[in-house]
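A.B. asks: Below are the sequence and a predicted model for it; my questions follow.
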Amino acid sequence: MHRRIEAFLEMMAAERGAARNTVLAYAADLEDFAAFCAEAGVAPDRAETATLRAYLGRLHAKGLSARTAARRLSALRQFHLFLMREGVRADDPTATLEAARPGRRLPKVLGEQEVLRLLEAARALPGREGLRATALLELLYATGLRVSELIALPRAALRPGAEAIVVRGKGGKDRMVPVGDAARAAVQAWLAAEDEARAGKPPTRWLFTSRAAAGHLTRQRLAQILKDLALAAGIDPARVSPHVLRHAFATHLLAHGADLRSLQAMLGHADIATTEIYTHVAPGRLERVVATHHPLAQRPPRRRSG
């Protein structure tokens, strides 16, 4: 059974370009299901719908969230489709199963003034530390990149004079994201300081280098940098993370008139329904759109004669 799980995970990574974190999550989910089947005396690749339903019931009894249960069921669906494709079984026992619909959580968002305070805290840091923190924060807020996309940016991602960067996103898909003047200047200042500090050494591959095994800044270190900036800016560190900055990028753009399709392209969302959640965070923007663009919104009221 473990060999089949490994084969499935290899297929997800090689054929579908699944991210490493996705593969690890699927591995943990399938191992958990295999352990449940072992208790029930059932081979996981021969489990029937009743066994799968009992497993989902166990998850509910343990108090797992609807979101987690939905993710586990998604892993099981993908796995059983793989088993059918490989000829291991002729049916899909997950076909009639439904997980509880997870509630749609609104993203946590920082206000525009709070982001400015974070930027001021970054610029106040001395030397290369401040230049790096400023470049990281400016890029996060200017582009809405995922943390995995930001830390893995190559040094050549933003060349002098370029007004956009090409980002390798989920599933190995590339997208082009515009970068404003402030972020471009911050990146060039950081690179100049890096070049000076590394004079005589071979050029680096990454935009944000690190002594970590990957050679670039880790997501953990980036998260800590943002927490430190939050403290310096007088903001609760629990409210600040790379993902929160991505939400701030999207929400503030939408509030200032950006359209959903453009926002979807910049965020790298496969489905615009994912992008639409930001309309719930910035409802005032929708009211302004109607007031500005509806043909009757600007018409003065008719005076009654007599």
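C.D. replies: Nice, I can see it.
A.B. asks: C-alpha from now on. contacts and neighbour counts both.
C.D. replies: OK.
A.B. asks: all strands for the stretch 101-250 of the chain, in order.
C.D. replies: Under the criterion DSSP state E, counting those that start in this stretch, the stretch 101-250 of the chain contains strands at 164-168, 174-178.
A.B. asks: So for the first one, what gets flagged as buried?
C.D. replies: Taking 16 or more other C-alpha atoms under 10 Å as the basis for neighbour counts, the residues of strand 164-168 that come out buried are 164-165, 167-168.
A.B. asks: Kindly report the same for stretch 265-283.
C.D. replies: Neighbour-count burial for stretch 265-283 [16+ other C-alpha under 10 Å]: 265-268, 275, 278-279, 281-282.
A.B. asks: And the furthest pair within the residues you listed?
C.D. replies: Using C-alpha to C-alpha, the two most remote members of those are 268 and 282, lying 19.8 Å apart.
A.B. asks: Tell me which residues touch the closest residue to residue 180 other than its chain neighbours, please.
C.D. replies: Spatial nearest neighbour of residue 180, chain neighbours left out: residue 142 (6.5 Å); criterion: C-alpha to C-alpha, 6 or more residues apart in numbering. Taking C-alpha atoms under 8 Å, 6 or more residues apart in numbering, we find residue 142 in contact with 179-180, 183, 249.
A.B. asks: Show me the residue at the heart of this protein, geometrically.
C.D. replies: Note on the chain: the residue nearest the mean C-alpha position is residue 146, at 4.5 Å, using C-alpha atoms, centre = their mean.
A.B. asks: I figured it was touching residue 243, is that so?
C.D. replies: Yes - contact between residue 146 and residue 243 holds when scored by C-alpha atoms under 8 Å: they sit 6.8 Å apart.
A.B. asks: quick one on the thing from earlier: and the residue nearest to the centre of the chain, what does it touch?
C.D. replies: 242-243, 246.
A.B. asks: From the residues you listed, keep the buried residues only.
C.D. replies: Buried among the contacts of residue 146 (16+ other C-alpha under 10 Å): 242-243, 246.
A.B. asks: let's bring in a second one:
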Amino acid sequence: MKLESFFQYLEFEKRFSIHTITAYRKDLQQFMEYLSKALGIDQMQEVRHSHIRSFMVELITEGREARTVNRKLSTIKAYYRFLLRRGHLAEDPTLKVSAPKLPKRLPGAVRKEALQILFSEVTFPEGYEGKRDRLVLELLYATGMRRSELIALRPEDFNWAQQEILIRGKGGKERLVPIGKSLVLEVQDFIRWREELHGANKQKLLLLTAKGKPMYPKLVYNIVRKYLSAVSPDERLGPHALRHSFATHLSENGAELNAIKALLGHSSLASTQVYTHNSVERLRAVYQQAHPNAKGED
């Protein structure tokens, strides 16, 4: 079935690691065993798209996750592309096979207690970068803004008297988000530090690197991950985790879904409901624990 030539192609032409090639080998061996035992097929040329779908259904029936099924399908597709390019096949049966949809993975909300520790007990470095890093975390959690929106913030976007920020979101949409007095004072203090260090900034942005350049996405990610890792064991600790925490904590404290939708800058409630699913799960747990009918009592 041209297997060995395929593995040599992966090793010497594609330069895949031994670990990856081993995974490919296992996936193809499993597929071929299924073809032989379940369908009586011993030649890859005999395989049709219905046979591949049947294999995927078998995997799902066994309880394999969609991500695992997708990986095995990817291996099969790679093998058939190889056979097609080498002239061993006239057509590719995998073209009519679609991968199962993966469940959307959102970052978990960071616990309120962990964030309280972050802002009250974690020590930030002295000087501009320490103040900037703390402000990055404060703004993301206090407003639920996106990383791109944070990077684009300018001092004039703050209305000090009304204690609110003008945030420019996706598609040029703008929204006003309120902030507390303590954050207003922190931003004002930071601006003074920034002006002392960088002077009049031609970029006109609030947050800058130590060299006076605009912040960039990877830097924001690194800052957030560095400090959240100190207070949370979760592995998905980028800026979006703070946006999710903002929405989840509002929901847990009784905020209406439409209000959260407006604060996040969503165009539909469906998007907001995804961010607040943790609150629904916690409400379900409370219901199951406390409601007589949930416990099967009269």
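C.D. replies: Great, that's in hand. No experiment lies behind these values; they were computed from the predicted model shown.
A.B. asks: where does the TM-score land?
C.D. replies: The TM-score (TM-score structural alignment, normalised by the length of structure 2) is 0.57; 200 aligned residues with a C-alpha RMSD of 3.5 Å.
A.B. asks: ok, back up a step: in helices, which of the contacts of residue 146 of structure 1 appear?
C.D. replies: Using DSSP state H, the subset of the contacts of residue 146 of structure 1 located in helices is 242-243, 246.
A.B. asks: between those residues, which is nearest residue 131 of structure 1?
C.D. replies: Among these, residue 242 lies closest to residue 131 of structure 1 (C-alpha to C-alpha), at 17.6 Å.
A.B. asks: Which residue in structure 2 aligns with that closest one?
C.D. replies: Using TM-score structural alignment, the equivalent of residue 242 of structure 1 in structure 2 is residue 239.
A.B. asks: just checking, that match touches residue 138?
C.D. replies: No - between residue 239 of structure 2 and residue 138 there is no contact under C-alpha under 8 Å: 11.2 Å.
A.B. asks: what sits against residue 217 of structure 1?
C.D. replies: Residue 217 of structure 1 touches 151-152, 208-211, counting by C-alpha under 8 Å, 6+ apart.
A.B. asks: 7 Å - rerun?
C.D. replies: 151, 208-210 (C-alpha atoms under 7 Å, 6 or more residues apart in numbering).
A.B. asks: buried subset of those residues?
C.D. replies: 151, 208-209.
A.B. asks: among those, which are in helices?
C.D. replies: residue 151.
A.B. asks: how near is residue 200 of structure 2 to residue 193 of structure 2?
C.D. replies: To residue 193 of structure 2, residue 200 of structure 2 is 12 Å away according to C-alpha to C-alpha, to the nearest Å.
A.B. asks: before we move on, what about residue 261 of structure 2?
C.D. replies: Counting by C-alpha to C-alpha - residue 261 of structure 2 and residue 193 of structure 2 are separated by 34 Å.
A.B. asks: Then residue 70 of structure 2?
C.D. replies: For residue 70 of structure 2 relative to residue 193 of structure 2 (C-alpha to C-alpha), the value is 51 Å.
A.B. asks: Closest to residue 63 of structure 1 out of the buried ones among the contacts of residue 146 of structure 1?
C.D. replies: Out of those, the member with the shortest distance to residue 63 of structure 1 (by C-alpha to C-alpha) is residue 243, at 25.9 Å.
A.B. asks: Now do the contacts for the closest one.
C.D. replies: So residue 243 of structure 1 contacts 146-147 (C-alpha under 7 Å, 6+ apart).
A.B. asks: try 10 Å
C.D. replies: 107-109, 140, 144-147, 223, 249 (C-alpha atoms under 10 Å, 6 or more residues apart in numbering).
A.B. asks: Equivalent analysis for residue 207 of structure 1, please.
C.D. replies: For residue 207 of structure 1, the contact set (C-alpha under 10 Å, 6+ apart) comprises 132, 136, 150-158, 187, 190-191, 194, 216-217.
A.B. asks: ok, how many other residues are close to the equivalent of residue 220 of structure 2 over in structure 1?
C.D. replies: Superposed on structure 1 with TM-score structural alignment, residue 220 of structure 2 falls opposite residue 222. Neighbourhood size, residue 222 of structure 1 [other C-alpha atoms under 10 Å]: 19.
A.B. asks: residues contacting the nearest residue to residue 222 of structure 1 once chain neighbours are set aside?
C.D. replies: If the residues on either side of it in the chain are set aside, residue 222 of structure 1 comes closest to residue 242, at 7.6 Å by C-alpha to C-alpha, 6+ apart. Contacts for residue 242 of structure 1 (C-alpha under 10 Å, 6+ apart) come out as 136-137, 140-141, 144-148, 150, 219, 222-227, 248.
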